[in-house]
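[1] sequence isn't available, so here's the structure alone:
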């Protein structure tokens, strides 16, 4: 949970939302140009996610997670030196995307999924609550830092959480279970290997592609709404301080989504839970349209957007384990995280372009309503969970077949 909270998944999103306005005022770059930085961060990170996941499958999560978290601290702190040169701004984000994906749930969730089976959904939900904790605390702390030293101070200030909170605990205690500590239901055979299929096998089935497309659509709808939330709130006539409060309400929505959806995933068919959950952020987009809503109405929209974030990350982490097993979890999860990273990177630029062209975010919020609905509906086609402990004859080597 601490690794998730203090890594490259939630921290940049929550900082970006607060600095986009000051950067626009100081450098004169438009919102589309500033928001395009997320492409240089998200796309390299998304493309490298399967590689980082594969490293975890082979070498364990501890080494990869610690090294990547340290790299995240160094690179994100260096954003303090952002020049008045848009290419330089993009290069900072490119460097972040290349080194920091190993500090996201792509890494942290693998060990958690291997410790738990019966309550895996809730365990993953608690792990991913880190993003909710970040959204509750970081915007206020970063807003305070900006008040002291300007927008540049936001970047090193945000990394203090990783340096002094997450890193000491992870170095001291974070590990994967030993073979004898794993739940019996995830083991396959006497070799101590965990059960599951390869990425190549996963890509042959419809479940992989349904999850991939659903994740892409939902991330395009969600990413920009989160990054631009401060500006959305300000368009309704409220201050930056009010917007930071709404970001905390977003965090509350993430918390409810994480724990509530994780709990329900353990007890019911997960796609049947996920689809109605995706209709809530669609409602949020409708609520956030316009420029004159009451603060309570805007806060409600922020809360429901948070539920989307809480649900979507649970969907990918939980369903990767349920539909593909844990033997190649890192590589498969990394591959399914890739569209999330790409969609979340494209989305802020799309929201920014609509803002630049029309003065509001209403058109993009309308598109997001459809994306949330279609993305959620696709999950209903996933079907039953496979049973990886039922050995299939066609998957065995000749010597094993003779033993059977």
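    Looks like it came in fine. Only a predicted model underlies this, so the values are computations on that prediction, with no experimental measurement involved.
[2] only C-alpha atoms from now on, for both contacts and neighbour counts.
    OK.
[3] helices of the stretch 151-300 of the chain, start to end?
    Using DSSP state H, counting those that start in this stretch, the helices of the stretch 151-300 of the chain run over 154-161, 167-173, 199-202, 206-227, 229-235, 240-265, 270-288, 295-324.
[4] now render those as CSV, adding mean neighbour count and distance to residue 387.
    Supplementary listing: the helices of the stretch 151-300 of the chain in CSV, determined by neighbours: other Cα atoms under 10 Å; distance: least, Cα to Cα, whole Å:
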stretch, mean neighbour count, distance to residue 387
helix 154-161, 22, 40
helix 167-173, 13, 32
helix 199-202, 14, 14
helix 206-227, 24, 14
helix 229-235, 23, 42
helix 240-265, 24, 17
helix 270-288, 22, 15
helix 295-324, 24, 9
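[5] which one, of the ones you listed, ends up nearest to residue 180?
    Taking Cα to Cα, helix 167-173 is the member of the helices of the stretch 151-300 of the chain nearest to residue 180, at 18.1 Å.
[6] here comes the other one, which I'd like you to weigh against the first:
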């Protein structure tokens, strides 16, 4: 009987952790209206806490990747889940908006950021040679699965038992994942005496942990990557990706639909449905990434997303009519389909330092998301509608398509970073 490679067990545990991280991070979108109703805080104020969460979620990623090199994946993942649990638990006693920023913005942002897509890049880079693009797509789909599971459940819990019960549910769920991480997650294939899936040759000895400072290694990765044109094109496109997904749709779709008379539970279910189609779209994107040039994929994904966002203002209504369901299907397939080709391009351009560099590219994603989350809240406060935000996001997504296709103009240069193993391209 053929033995199943342990890389699949590591991927399964990683998938579960990513489900939790995505669900925890998406929870504030469910709590926007309840917090507004109880405390009287404006949507712009509450969105600021979400923006801090999104920003730290991205900025933490490259440092978390460096910390995983230094202390191990398992330790960092467990510490991250403890932070998420603590941040969610402390919100039960908050009474001021700055406390929301501290708990959901800072603590949950740092925790979920350590389990962000840099985590995916680290796992797939160490454990997979064969099927790397496909596994990247599957793990990325964990985020969509988290939305699918948590959004409707927490929305109903919040409506029936109050938002504090929803926050407590998140806290407990984070703690429940910790024993599973401790039991099954391993840092390197060499820990189990095997090679990465698809690698040739005998099992390599466990590589020595990076003894340099994690922050220094992360910053060195940024310094070297920032010398290249490719990094700025990838980061610019991914910033727009974040603005048009987590920042705008992920944060404001529910209140925007509510503005048109749609019940919050219905809107949350539609947003969760985006996650359902996203699972299929992201896995398919991973499969395509192993076969089609990633620059072409990114250009197509961003262009189609832009078109869908330009249509959205005309189809928002009090009910989930057929046109809205078509949008949910189309947009869901495209939600994070951009991740597998972006991870692949970071590895192509930056070699062994790909996970750390992707962490910085992902930081730009969350920077764009943070700006969009606050900007859309302010647009709604000032204009009484989200329409301008939808049109602006659609135009930006089309611009990201152009940036992605400009990567074809890149050429190799000789700059090297021996410490990180970066082979840079323009």
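    Structure received. None of the values given here were measured: they were computed from a predicted structure.
[7] output the helices of the stretch 151-300 of the first structure in CSV; the columns should cover distance to residue 18 of the first structure.
    Output for those, formatted as CSV (distance: least, Cα to Cα, whole Å):
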stretch, distance to residue 18 of the first structure
helix 154-161, 9
helix 167-173, 25
helix 199-202, 38
helix 206-227, 9
helix 229-235, 7
helix 240-265, 8
helix 270-288, 18
helix 295-324, 15
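[8] for residue 193 of the first structure, find the nearest of these.
    helix 295-324 (14.5 Å).
[9] what's that closest one packed up against?
    The criterion is 3 or more Cα pairs under 8 Å, 6 or more residues apart in numbering; DSSP states H and E, and the helices and strands that helix 295-324 of the first structure contacts are helix 120-149, helix 206-227, helix 240-265, helix 270-288, helix 329-358.
[10] please state the offset of the fourth one from the chain centre?
    Offset of helix 270-288 of the first structure from its chain centre (Cα atoms, centre = their mean, to the nearest Å): 17 Å.
[11] just the second one next, same as before
    Averaged C-alpha coordinates place helix 206-227 of the first structure at 11 Å from its chain's average position (Cα atoms, centre = their mean).
[12] thinking again about what came up before, now distance to residue 175 of the first structure too, for the helices and strands packed on helix 295-324 of the first structure, in CSV please.
    Formatted as CSV, these follow (distance: least, Cα to Cα, whole Å):
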stretch, distance to residue 175 of the first structure
helix 120-149, 14
helix 206-227, 28
helix 240-265, 22
helix 270-288, 27
helix 329-358, 15
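[13] select, out of these, the one closest to residue 70 of the first structure.
    With distances scored as Cα to Cα, the stretch of those nearest to residue 70 of the first structure is helix 120-149 (17.6 Å).
[14] that closest one vs the second structure, average offset?
    By mean Cα distance after the TM-score superposition for the first structure, the fitted helix 120-149 of the first structure averages 1.4 Å away from its aligned residues in the second structure.
[15] skip the chain neighbours and tell me the closest residue to the counterpart of residue 82 of the first structure in the second structure.
    Under the alignment (TM-score structural alignment), residue 82 of the first structure pairs with residue 94 in the second structure. Excluding the flanking residues, the one nearest residue 94 of the second structure by Cα to Cα, 6 or more residues apart in numbering is residue 100, at 6.8 Å.
[16] please spell out which residues along the one helix or strand that neighbour maps to are buried.
    Taking DSSP states H and E as the criterion, residue 100 of the second structure maps to helix 97-100. Residues 97, 99-100 are the ones in helix 97-100 of the second structure that count as buried (16 or more other Cα atoms under 10 Å).
[17] cool, and stretch 20-27 of the first structure?
    20-21, 23.
[18] residue 262 of the first structure: which of those residues is nearest?
    When the buried residues of stretch 20-27 of the first structure are compared against residue 262 of the first structure (criterion: Cα to Cα), the nearest one is residue 20, at 32.8 Å.
[19] for residue 238 of the first structure, give its distance to residue 146 of the first structure.
    Distance, residue 238 of the first structure to residue 146 of the first structure, using Cα to Cα, to the nearest Å: 18 Å.
[20] can you list contacts of the longest strand anywhere in the second structure?
    Across the second structure, the longest stretch assigned as strand under DSSP state E is strand 412-417. The contact list for strand 412-417 of the second structure (Cα atoms under 8 Å, 6 or more residues apart in numbering) reads 224, 422-426.
[21] what's whichever helix or strand comes after that strand packed up against?
    Next in sequence after strand 412-417 of the second structure, counting helices and strands by DSSP H and E, comes strand 422-425. For strand 422-425 of the second structure, the packing partners by 3+ Cα pairs under 8 Å, 6+ apart come out as helix 214-225, helix 339-350, strand 412-417.
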